[in-house]
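Student: Quick check, what structure comes out for this input:
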Amino acid sequence: MGLFFGFNPIMRVAKLFLRKHPSQYMAEDWGQQQFNQTIAVICLAGGFISFLMNWTIAGYVFTIMVAAAAFIAILGFCVGCFIRYQWKQYQYRRSVEK
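Tutor: Got it, this is the predicted structure:
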């Protein structure tokens, strides 16, 4: 729902437990969150379709990539952020060359 409608029910419930007013917290970039969610949805959909087609190894690869990215994010490094940054740098370099 967060990717397609911009509404995340889990985050709505989580707001109830904030100690300060939501505006007092540093907000993350909405575009970056959408990019990360898109990567996760594509990988999970790829895993789901792979399991439906009995491509077990591909299914595990897709789903493990999402789990690994989530674990790495908990450790403090955002894989999706790194990918998006590199993509933006590539786009910038291409625009400068023209």
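Student: only C-alpha atoms for contact and neighbour calcs from this point on.
Tutor: Noted.
Student: ok, for Val66, nearest residue in space, not its chain neighbours?
Tutor: Ala40 (6.0 Å; CA to CA, 6 or more residues apart in numbering).
Student: That neighbour sits in which helix or strand?
Tutor: Using DSSP states H and E, Ala40 sits within helix 30-52.
Student: if we can go back for a sec, and the residue nearest to Val66, how many residues sit next to it?
Tutor: Residues lying near Ala40 (other CA atoms under 10 Å) number 20.
Student: so it touches Ile64, yeah?
Tutor: No: contact criterion CA atoms under 8 Å: Ala40 and Ile64 do not qualify, at 10.8 Å.
Student: now Phe7, what's its secondary structure?
Tutor: At Phe7, secondary structure determined by DSSP: H, G, I helix; E, B strand; the rest coil is coil.
Student: isn't it right up against Trp30?
Tutor: No: using CA under 8 Å as the test, Phe7 is too far from Trp30 to be in contact (11.9 Å).
Student: Following up with a second sequence; could you model it the same way so I can compare the two?
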Amino acid sequence: MNQTIPRPLIRANQWIIVLSVIVSLLFGATWVLLVPLLAGISGLVFGKNPIMLAAKAALRKPLSSYIQEDRTQQQFNQWIAVSLLAACMLATWFHQHVLALIFETMVGLAAAVAIAGFCVGCFVRFQWKQYQYRRRTSQLISRN
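Tutor: Below is the predicted model:
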């Protein structure tokens, strides 16, 4: 399996998240968030994100000519987005509108900031990996 994903496919997914959040907030149509949620779930479960497949069909150059992003990192980011979108949908279903708004805003801002160049999920994953390393190192030192 390819270990990278071309950046335009990732950007397309991020833009769909941002636009869905904007539409949802402006028109109170939380159901619109089902588009990126279901696409994200499909990508995680089946390895086929319909948004990315559509974007791939629209690309003119060979996939290898685009800047590549790490697949593992992007799957981590997708897990975060899917979790926040699912939490938003559940909160909406249980009439917890403030909580839904918080989750929706978090995922929308994270996607918008990623488009602008800062990956929140990458930062979180890096911190997690650092924590695991420090913990493992301190355990090895304490055993000696």
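Student: ok so, going back, next one: the residue nearest to Val66 of structure 1 from Tyr90 of structure 1, what distance?
Tutor: 22 Å (CA to CA, to the nearest Å).
Student: counterpart of Gly80 of structure 1 in structure 2?
Tutor: Taking TM-score structural alignment, the alignment pairs Gly80 of structure 1 with Gly121 from structure 2.
Student: What of Lys15 of structure 1?
Tutor: Using TM-score structural alignment, Lys15 of structure 1 pairs with Lys56 in structure 2.
Student: swap in Phe48 of structure 1?
Tutor: Checking with TM-score structural alignment, Phe48 of structure 1 has Met89 as its match.
Student: same deal with Trp30 of structure 1?
Tutor: By TM-score structural alignment, Trp30 of structure 1 lines up with Arg71.
Student: any idea how far Met89 of structure 2 is from that match?
Tutor: Counting by CA to CA, the separation of Arg71 of structure 2 from Met89 of structure 2 is 26 Å.
Student: Now for the most centrally placed residue in structure 1: which residues touch it?
Tutor: Central residue of structure 1 (CA atoms, centre = their mean): Asn36, 2.1 Å from the mean position. By CA atoms under 8 Å, 6 or more residues apart in numbering, the contact list for Asn36 of structure 1 reads Gly80, Cys81.
Student: please redo it, this time with the cut-off set to 7 Å
Tutor: Shown in contact with Asn36 of structure 1 (CA atoms under 7 Å, 6 or more residues apart in numbering): Gly80.
Student: what about the helices in structure 2?
Tutor: 7-27, 34-46, 50-58, 71-93, 97-116, 120-143 (DSSP state H).
Student: Output the residue interval of structure 1 matched by the first one.
Tutor: Mapped onto structure 1 using TM-score structural alignment, helix 7-27 of structure 2 covers no residues at all.
Student: Check which residues of that helix are buried.
Tutor: 8-24 (16 or more other CA atoms under 10 Å).
Student: And the residue lying farthest from the centre of structure 1, how far from Tyr90 of structure 1?
Tutor: Within structure 1, the residue lying farthest from the chain centre (CA atoms, centre = their mean) is Lys98, at 31.2 Å. Distance, Lys98 of structure 1 to Tyr90 of structure 1, using CA to CA: 13 Å.
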